[in-house]
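*Asks:* Sequence and predicted model, in that order:
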Amino acid sequence: MTKKIELLSPAGNLEKLEIVLHYGADAAYLGGELFNLRALADNFSNSDLEKAVVYAHNLGKKVYVTLNIIPHNEELNFMPEYVKYLEKIGVDGVIVADLGTFALVRENSNLNINVSTQASNTNWRSVKVWKDMGAKRVILARELALDEIKKIRDKVNDVELEVFVHGAMCMSISGRCLLSNYLTGRDANRGACAHPCRWKYNLVEEKRPGEYFPVFEDERGTYIFNSKDLCTIEFIDKIMDTGVDSLKIEGRMKGIYYAALATQVYRKAIDSYSDGKYEFKKEWLDELKTTSNRSFTSGFYLGKTDESSQNYDTNSSYSQTHQLVAKVIEKISDNEYKIQIRNRLFENEEVEIVKSDGTILKSKMPKFFNEKTEEYTDVVHPNTIARIKTDAKLEKLDLIRKKK
């Protein structure tokens, strides 16, 4: 039996927290209403944070709160009381990127501190400095190959190491991007990134206004900054071989289907590795492709990236094979359930039921009882709560999907 490796999943709100913990995460990372790099996410009010900590701890799982903005002077005035509050409610750690924030957390609490990937740690000496200052964990920069991570682990073995294994990649070094601020006034380093790296760009010559030339020779144009999404499932054992302590999935602003499936797949891989019987299964990759993605890249893990890591195809920048249509929210009786509709659904439509253990059940949708109209119907629309009767064995938080 190898050491336990943590699976850390994103939670943009309470629903996503419940989902990722149900589908196999050991811990979740989330942001409060202050000081985090997802200002446009739902985020957690103070009362939601308290509920999140209680819910996770009742399951024997952890919650990390992000304090990872690069703050300006005035923001530091509000931080001490917030840090004390986070310690009071029992969060398991905070994620920080800034030296001043790090010092402030140390001065005002005994919270565990995880150093953010925003701190761009790419060598063992910088990791050791953070450890010597009191960091419990360092989240390594994304720009590292497997052998570099292994060297950091060998040189500094008394601090936890965390790495990203799945999700969106930033075109800038560990997310330190000024493009959004320059073009839109929305500061990526303060949580408000407009993602201009996903926009389409062409070259214009000074004396030929109105003539647009693609940066690469492609008649459809190109996204010159647009990285494919990170996916490491095909070599996840090699990452675990480096001795890291936590595997992190990106995606606090993504939906519950992505959060559930990504968590579930990497849970299976970690468990297979921990049991000493690891073997990659193609079905893991197939399941990840059911979620929305910009095609996949191995990032920097296997060496330097090239143009194959960029997503040039403007006609297919996102793809997925399946669509979430409903979530089971209550089991009423042995064959009756209450479901929340996420996309339009028809009677007799073929669907698949995704369970938390990875089981996929094929079924057909029965007639729906619409709780709002109190009528039976053969079609339901998004944001509807409906009751169904079916012989399929469902449980709360099962997800219902259909092929696109």
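*Replies:* Right, received. Where do you want to start?
*Asks:* okay, CA-based contacts and neighbour counts for the rest of this
*Replies:* Will do.
*Asks:* residues making contact with the one helix or strand L324 maps to?
*Replies:* Following DSSP states H and E, one finds L324 within strand 322-333. Strand 322-333 is contacted from outside by 257, 290-291, 337-345, 394-404, using C-alpha atoms under 8 Å, 6 or more residues apart in numbering.
*Asks:* Swap in 6 Å and give it another go.
*Replies:* 290, 337-343, 396-404 (C-alpha atoms under 6 Å, 6 or more residues apart in numbering).
*Asks:* Alongside the first one, take a look at this:
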Amino acid sequence: MTKTLKRPEVLSPAGTLEKLKVAVQYGADAVFIGGQAYGLRSRAGNFTFEQMEEGVQFAAKYGAKVYVAANMVMHEGNEAGAGEWFRKLRDIGITAVIVSDPALIMIAATEAPGLEIHLSTQASATNYETLEFWKELGLTRVVLAREVSMEELAEIRKRTDVEIEAFVHGAMCISYSGRCTLSNHMSMRDANRGGCSQSCRWKYDLYDMPFGQERKSLKGEIPEEFSMSAVDMSMIDHIPDMIENGVDSLKIEGRMKSIHYVSTVTNCYKAAVDAYLESPEKFEAIKQDLVDEMWKVAQRELATGFYYGTPTENEQLFGARRKIPEYKFVAEVVAYDDATQTATIRQRNVINEGDQVEFYGPGFRHFETYIEDLHDAKGNKIDRAPNPMELLTIKVPQPVQAGDMVRALKEGLINLYKEDGTSVTVRA
């Protein structure tokens, strides 16, 4: 008998209303956002109630849901007004809140019935008994800790029917999520209340201090300064494992990332899910294309986190980034005129006549061409457009749609790798 596979939702980050709309247009089944209270991304351009309402209405047109992260650790007095806040979210049409603190969980459950409660990864859920515990308290979904292995995930799925949300892409903490106080000590900013300064990603001098001897600086003896920074997670070529093991939601991290990142990564994971559910052969046929597509956006190097074993030194960034994207995001399409084959674009980076560019859009559509017949908003022919957010027109050889993105090849940049594993980016 053929096994029926459940379609997992693709859950994308949305730090602003613009990013929410982009994520939904590029295939997100749900997005997670932050409000102006109780969240962990104080710098993510968090949503007002009015923006939430507009976002919910926009998402509904595409059949998508909106979740709100309220996953900060509560100190005495922080809970004031939470009940009214949760009721407002429910009445706006928010589907669920993502919470880690038991106080907020209790308040949401009692003050806003009908609002789903999802357990945040900040609560470090790593076994099925934990999921069952939260289920008894009324939670409908648990976001697993990033430290869970694929073997553990499979066992958890067998033993509980609680919805499982698992990270598939984005930044990795060097510590257990929700357990780190580096930022508190080193910058007086509380990582568990929205103020993480990412102290683990700073550069540090190393010292050698043999027992009974004075410490000795290693500066000059090692190629680069030390960092505790982890590489990013990417499970794009392991989506079959996530689907086969019954994950309900594939979570992409990055509420502070650009619309270029959100559109590209969402597009890839949606295409991966669609392809595998059509047939394993279809997924295998496009897998390398998906991996290559990921490298067109700015991010750290990529690995699979803890899914297939404890990360080694190869999954840490001890020095400079070793791989740099070959493309830069330059524009988004505003309109297209079929009669004249002219696209109106909103510029996001420097554009030159003759630049090699790639257009891409929802549904994993993309093609390459060159910037041709570049004009400014007044209709003047120009060779270079240096100012962001200007409206420009260009000739495009095939139809594009409003919302499609344009990225340009960074010509002449190559990475030279050294024997010690470090690299330097130079012009060819």
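*Replies:* Thanks, I have it. Computed from a predicted model, the values in this text were never measured in an experiment.
*Asks:* what TM-score do we get after superposing?
*Replies:* Superposed pair, TM-score by TM-score structural alignment, normalised by the length of the first structure: 0.94. Supporting alignment: 398 aligned residues with a C-alpha RMSD of 1.9 Å.
*Asks:* returning to what we had before: mean shift of the strand holding L324 of the first structure relative to the second structure?
*Replies:* Mean deviation of strand 322-333 of the first structure relative to the second structure after superposition (mean C-alpha distance after the TM-score superposition for the first structure): 1.9 Å.
*Asks:* Pull out the buried residues from stretch 121-131 of the second structure.
*Replies:* Neighbour counts over stretch 121-131 of the second structure (16 or more other C-alpha atoms under 10 Å) mark 121-128, 131 as buried.
*Asks:* matching residues in the first structure for that stretch?
*Replies:* Mapped onto the first structure using TM-score structural alignment, stretch 121-131 of the second structure covers residues 117-127.
*Asks:* quick one: contacts of the matching stretch?
*Replies:* Applying C-alpha under 6 Å, 6+ apart, the contact partners of stretch 117-127 of the first structure are 97, 139-141, 152, 174.
*Asks:* And stretch 21-41 of the second structure, by the same measure?
*Replies:* Around stretch 21-41 of the second structure, the neighbours that count as contacts under C-alpha under 6 Å, 6+ apart are 9-15, 46-47, 64-72, 193-194, 263, 267, 270, 362.
*Asks:* Could you do stretch 225-236 of the first structure as well?
*Replies:* Residues outside stretch 225-236 of the first structure that contact it (C-alpha under 6 Å, 6+ apart): 165-169, 171, 197-198, 294-299, 309-311.
*Asks:* Of all the residues in that stretch, which ones are buried?
*Replies:* Neighbour-count burial for stretch 225-236 of the first structure [16+ other C-alpha under 10 Å]: 225-233, 236.
*Asks:* just checking, which of the residues you listed belong to helices?
*Replies:* Within these, residues falling in helices by DSSP state H are I236.
*Asks:* returning to that earlier point: between the contacts of stretch 117-127 of the first structure, identify the one with the most neighbours.
*Replies:* Within these, neighbour counts (other C-alpha atoms under 10 Å) peak at I139, which reaches 27 neighbours.
*Asks:* need the contact list for that one.
*Replies:* With contact taken as C-alpha under 6 Å, 6+ apart, I139 of the first structure is in contact with 115-117, 161-163.
*Asks:* can you rerun that using 8 Å?
*Replies:* By C-alpha under 8 Å, 6+ apart, the neighbours of I139 of the first structure are 114-117, 121, 161-163.
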